[in-house]
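Trainee: Next one to model:
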Amino acid sequence: MLSLRNLVKVYPGPVTALRGVDLDVPKGMFGLLGPNGAGKSTLMKILSGLLEPTSGEVTLDGLDLVRHPEALRPHLGYLPQEFGFYPYLSGQDMLRYLLELKGVSAPQGMKALCAQLLERVNLTFAAKRKVKEYSGGMRQRLGIAQALAGDPKLLIVDEPTAGLDPEERQRFYRLLAEVAHERTVLLSTHIVEDVAMLCPRFAVIRHGRVMAITSPTEAKAALHDTLFEGTVPPADMAAFQQAHRVTQAVLFEGRNRVRIHAAPGTPVPPGFERTPPTLEDAYLLLMKDAPEPRAPAPTATPAPASAPAVGA
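Mentor: Predicted coordinates for the structure are as follows:
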């Protein structure tokens, strides 16, 4: 179990990126969903040992990772949002280089370990191909291969599907779902579909605060019989948004299709019909309800001195 208690991060300025985050992440896949700038990447860097919190606690199976960040390394796999590869190395040579940097032990030899990892992420066919020739999805799978080395207890993946085409995204979903059976996987994303496809539970974060902890099924069930859809002329849209809680407005076949949330007993505009809620509806309503931060940065006691942070 990964546990966070009252986690705060204040950057010089001051800029408060995290405002007292409390979270328990069990074994399996868990999502962290929020817009850009919500504090997700700061949280991922703290959990991976790359950044110290201003205050708060982080424990993994009872191990204090704030006081002893060096103890995290044997248990962590990390795929950051931006991963730098040497384009002219082959996939197998790039992977071997990364594993040697991480100090991963290979009792049967590094070549054999690299072959096993490439097979696991379905890249054996491209092992000798230069990384510059890899697609975006292949690069992400290579990143997962290095993250899985050492059989980590905790795997952190930060915005892993950004930029992938639909086919590559589906392949990556299957790979993440497979590896999550054996460990805790924390998926940080701003893409609602990622959470809907992969995560039995997830937290929504905005302005450095956890707004909700729920499941896709629970989030949609909470909106049962409260979502309606209809057409609104573009010229009337501004006034319509002032009068109704609009979750989405998209063009469909050249028409402006609008989805609104109307609590029981609330009048529904003529021509609007009840429609099943989606996870995106639930997420967008949470974003609308999230209060803007008004208070100054929280006063925090600096985290205890520790050894230098250790990356993945």
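Trainee: C-alpha only now, for contacts and for neighbours.
Mentor: OK.
Trainee: For the residue nearest to the spatial centre of the chain, give me its contacts.
Mentor: Taking CA atoms, centre = their mean, the centroid of the chain lies closest to residue 188, which sits 1.0 Å from it. Contact partners of residue 188, counting by CA atoms under 8 Å, 6 or more residues apart in numbering, are 31, 32, 33, 40, 41, 44, 156, 157, 158, 159, 160.
Trainee: One more, please, to line up against the first structure:
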Amino acid sequence: MIRASGLTKYYGKTKAIENVSFSIEKGEIVGLLGPNAAGKTTIMRILTCFLTPTSGTATVNNFDIWEEPEGVQKSVGYLPERNPLYEEMTVGEFLNFVAEIKGVRKKREKIQRISDVMEKCGLLNVEKKLIWKLSKGYRQRVGIAQALINNPPVLILDEPTIGLDPKQIIETRKLIRELAGERTIILSTHILPEVSMTCERVIIINEGKIVATDTVENLTAKLKGGMEITVEVEGEKEKIKECIGSIEGVEEIEFLHGRENINRFTVRTRKDRDIRKELSAKIVNSGFGLLEISLKEMSLEDVFVKLTTEE
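Mentor: A predicted model of the protein is given here:
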């Protein structure tokens, strides 16, 4: 559905992206993740033919960005980070205007498309409301609706939840998930929970280059080092540390806090050692009270930091 090959873009002598290649299959929701100024928006603008690359190419829905830019643009619904709305129009008027400029001109088809996208995006109750009177969450819904108006097979959403409150984020996330399957979706964000809660796969970009592409689960498994285990134990702090330190594979014991002879530690181990069973038995058999033992899983935040700070 989407193929990028060797995309490079320079603004003067400043490199925005370099040799970016990836593929996205039909029906996937893929997160384009990276720090601010990593090159995410540049990639999206190239894929929507609002910007030409310095070198490299891409196809969207089998249309080449160089040879068939009109076909690309007809195949893509685009929500830029700065949602371009005409605030003096009502929601219905704006969607009618967008339908016209996107080539949906047959009256019956246009009425049906506007009705469909308003229902899908939860806008039927604000059809006659002026856009400037809408909340930020509803404005984002209008932005997604305009991207859907010509029923494109590809949706490209640039920071669709930025500036929204928690309730609006949940509603927008739910809407994006509901659109999955029907369409291929690229979601650009620097907000990590958005990717793990919405996307099936992630492309991580840093300083204009792709540093990883995979599912969140696979990236976590590849990058995970030794275990990080939290234990809460009743007993004397130094004796507990000595007890835990005698277990093979323990590399570090970090004291977190203690109160009334109850002490909490983080235990870090070698990559090839799962010591949880041995650790539990050792603590209990040494006469200490084991109150809690838990494994800290590597989060997307950990993966992101590791990949974007490595030399």
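Trainee: The residue nearest to the centre of the first structure - that's part of a strand, no?
Mentor: Yes - assessed with DSSP: H, G, I helix; E, B strand; the rest coil, residue 188 of the first structure lies in a strand.
Trainee: The first structure: strands as residue ranges?
Mentor: 2-11, 15-25, 28-33, 55-60, 63-64, 76-79, 154-158, 184-189, 201-206, 209-214, 227-231, 245-252, 255-261, 273-274 (DSSP state E).
Trainee: I'd like the ones you listed as TSV, with distance to residue 141 of the first structure appended.
Mentor: Formatted as TSV, the strands of the first structure follow (distance: least, CA to CA, whole Å):
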stretch	distance to residue 141 of the first structure
strand 2-11	24
strand 15-25	24
strand 28-33	17
strand 55-60	25
strand 63-64	29
strand 76-79	10
strand 154-158	11
strand 184-189	15
strand 201-206	23
strand 209-214	28
strand 227-231	38
strand 245-252	33
strand 255-261	36
strand 273-274	41
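Trainee: what's the closest of these to residue 112 of the first structure?
Mentor: strand 76-79 (19.4 Å; CA to CA).
Trainee: Run through the residues that contact the closest residue to residue 280 of the second structure other than its chain neighbours.
Mentor: Spatial nearest neighbour of residue 280 of the second structure, chain neighbours left out: residue 290 (7.3 Å); criterion: CA to CA, 6 or more residues apart in numbering. By CA under 8 Å, 6+ apart, the residues touching residue 290 of the second structure are 231, 232, 233, 234, 280, 283, 284.
Trainee: Next, the buried residues of the helix or strand that contains residue 290 of the second structure.
Mentor: Assessed by DSSP states H and E, residue 290 of the second structure sits inside strand 289-295. Applying a neighbour-count criterion of 16 or more other CA atoms under 10 Å, the buried positions in strand 289-295 of the second structure are 290, 293.
Trainee: do stretch 1-21 of the first structure as well
Mentor: Quick answer for stretch 1-21 of the first structure (16+ other CA under 10 Å): 1-4, 7-10, 16-21.
Trainee: Out of these, which is nearest to residue 103 of the first structure?
Mentor: residue 2 (23.8 Å).
Trainee: Residue 48 of the first structure versus the residue lying closest to the closest one once chain neighbours are set aside, what's the distance?
Mentor: Excluding the flanking residues, the one nearest residue 2 of the first structure by CA to CA, 6+ apart is residue 60, at 4.5 Å. Here residue 60 of the first structure is placed at a distance of 11 Å from residue 48 of the first structure (CA to CA, to the nearest Å).
Trainee: Which one's more surrounded, those two?
Mentor: residue 48 (26 against 18; other CA atoms under 10 Å).
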